[in-house]
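1. okay, here's the prediction I keep looking at, along with the sequence it came from:
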Amino acid sequence: MKRRKLLGYAGAGLGASLGMGMIDQAQAQTTGVTIRSLGHTSFLFTGGGRRILVNPFRRIGCTAGFPSPAQPADIVMISSRLFDEGYLNELPGEPRVLTDPGVYDFENLRIQGILTPHDRQGGRHFGNNTVWRWAQGGVNIVHMGGAAAPLRVEEQILLGRPDIMLVPVGGGPKAFDAAEAVQAVQVLRPKIVIPTHYLTTVAGASCELDPVDNFLALMPGTPVTRAGQGALTVRPNDLPSQGMRIQVYQYPRA
């Protein structure tokens, strides 16, 4: 693996979080963000002049049949050091890699990582998970990574109300199941919900996740859009003016 710049803890807090509003306004004139599903919790976000890759994985178990998520990117964010959320060996180029909670400032971009447990035992089994929050192309995004514990009040304050929330729904020992995902969605009240981390037909036999339909069944009355392709562009004007909708991506195949 090539030598990479790993950015460590940069300080976090409510004051830093509130400061994101100025950056959000600066980006509001841009043309939106293109969100490409790479499988599992991995997505590539392109907009505002940047490519941000979240949670590249090793193809094994639940991710066995996906193509490699290693895409050219300027910034790579990982939610944990586990193989399904933090496999960096195949990445091309020299992206900045964010691994720890904290506040990271770039030109016209602030990214905040917020620490949560990666299991239902306070992180004692699988350690911690980093939830990522940032604004890109005038759209406020929260990627929950592999969150497994209910959101505490301080986490709710830091995360605010996102335009887009990517949330794990398939359960297992280290991420929300369908009911837990619904609870998190009801707390943050995003405008668009993108389910992640669920069973697909490309998973290996050892995968113990539940399908996305378990989550959808617990969200009756919420409009669901199923994408016919693996990438969609969301502009500020595309966001629902009231309520929320669920966006289910077509996942890639190797």
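-> Received it, and whenever you're ready, just let me know what you need.

2. C-alpha from now on. contacts and neighbour counts both.
-> OK.

3. so which residue is dead centre in this protein?
-> residue 143 (2.6 Å; C-alpha atoms, centre = their mean).

4. for the nearest residue in space to that residue that is not next to it in sequence, give its distance to residue 133.
-> Nearest residue to residue 143, sequence neighbours excluded (C-alpha to C-alpha, 6 or more residues apart in numbering): residue 166, at 4.8 Å. Distance of residue 166 to residue 133, given as C-alpha to C-alpha, to the nearest Å: 10 Å.

5. equivalent analysis for residue 7, please.
-> 16 Å.

6. neighbour-wise, which of these two wins?
-> Taking neighbours as other C-alpha atoms under 10 Å, residue 7 and residue 133 compare with residue 133 leading, 23 against 14.

7. what helix or strand does the more buried one sit in?
-> Assigned by DSSP states H and E, residue 133 belongs to strand 128-136.

8. dropping in the other structure now:
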Amino acid sequence: MKIKWYGQACFRITAENGTRIVMDPYHDMFGYKLPELEAGIVTTSHEHGDHNNVGAISGTFEHIKEAGKFLNAGIEIKGIETFHDKVLGAKRGKNIVYHFKIDGLNVCHCGDLGHLLDCRQMQEIGKVDILLLPVGGTFTLNAADAAKVMKQLSPKIVIPMHYRTKALGKAGIVFEKAEKFVKIAKLNVSMEKELDVSLQDVDKKAGIVILDYK
């Protein structure tokens, strides 16, 4: 599969069979500009403007925006209800964490997760090979809590998201940089334009992968 990041929590995963999954497409804001994307599956973790611009995606797709189990083009998808904050959603509402079974790999997109996982949530998420994890704080997990969630789920590869980049300009001051998470996590780090990974080589690419949003 190929994994491309477009900033904030927006990713496109292209499976070996050609199916494209777009996660949390955003309205143009925070300095990022969403390119033209086509998909067969679109997931949104919650209804904030930097995560729910489904109208920007072209193609005939299934839009998944809730907890439950789904199957599309041979891809198993499970949505697990979590929260956008540490007070059961009282400040920022609910959030859906999505677990995908793609090409034999288990991918977990955390959306705007704002708290550590409880035992039930960890069990529902299950095995994780690749973790797409918010690390920027303020609106999501901060670097320290993100490192704890990483340990809870024990992925082979971690891809940070929702952190400060140059695209954010002055608005980025509210987010922590990815470097803070990297320092706490203490894992090997690689930088990629796009991650091309398979079941056969996932162990060789273990660690933190910083993706370019451009």
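-> Perfect, I can see it now. Since the model is a prediction, treat every value here as computed from it, not as a measurement.

9. so what sits against both of residue 166 and residue 133 of the first structure?
-> Common neighbours of residue 166 of the first structure and residue 133 (criterion: C-alpha atoms under 8 Å, 6 or more residues apart in numbering): 141, 142, 143.

10. I figured the second one was touching residue 134, is that so?
-> Yes: using C-alpha atoms under 8 Å as the test, residue 142 of the first structure is close enough to residue 134 to be in contact (6.8 Å).

11. next one: the residue of the second structure most remote from its centre from residue 141 of the second structure, what distance?
-> Of all residues in the second structure, residue 170 has its C-alpha farthest from the mean position, at 23.5 Å, by C-alpha atoms, centre = their mean. Using C-alpha to C-alpha, residue 170 of the second structure is found at 20 Å from residue 141 of the second structure.

12. circling back: in three-state terms, label the residue nearest to residue 143 of the first structure for me.
-> Three-state call for residue 166 of the first structure (DSSP: H, G, I helix; E, B strand; the rest coil): strand.

13. that one -> the second structure?
-> Counting by TM-score structural alignment, residue 166 of the first structure corresponds to residue 132 in the second structure.

14. contacting residues around the helix ranked longest in the second structure?
-> Secondary structure assigned by DSSP state H gives helix 143-153 as the longest helix of the second structure. Taking contacts as C-alpha under 8 Å, 6+ apart, the residues outside helix 143-153 of the second structure that touch it are 115-117, 122, 126-128, 131, 133-137, 158, 176, 178, 180-181, 184-185.

15. which residues in the first structure does it align to?
-> Going by TM-score structural alignment: helix 143-153 of the second structure matches residues 178-188.

16. mean deviation, the strand holding residue 133 of the first structure versus the second structure?
-> For strand 128-136 of the first structure, the mean deviation from the second structure after alignment is 0.7 Å (mean C-alpha distance after the TM-score superposition for the first structure).

17. so that strand matches what in the second structure?
-> Strand 128-136 of the first structure maps onto residues 94-102 of the second structure, going by TM-score structural alignment.

18. mind listing residues that contact that stretch?
-> Contacts of stretch 94-102 of the second structure (C-alpha under 8 Å, 6+ apart): 1, 15, 44-46, 65-67, 75-84, 88, 106-113, 125.

19. rerun at 7 Å
-> 15, 45-46, 66-67, 75-84, 106-113, 125 (C-alpha atoms under 7 Å, 6 or more residues apart in numbering).

20. would you mark the buried spots in that stretch?
-> 94, 95, 96, 97, 98, 99, 100, 101, 102 (16 or more other C-alpha atoms under 10 Å).

21. and for stretch 22-31 of the second structure?
-> Neighbour count says stretch 22-31 of the second structure has 22, 23, 24, 25, 26, 27, 30 buried, by 16+ other C-alpha under 10 Å.

22. aligned to the first one, what sits in the first structure?
-> For residue 22 of the second structure, the aligned position in the first structure is occupied by residue 53, per TM-score structural alignment.
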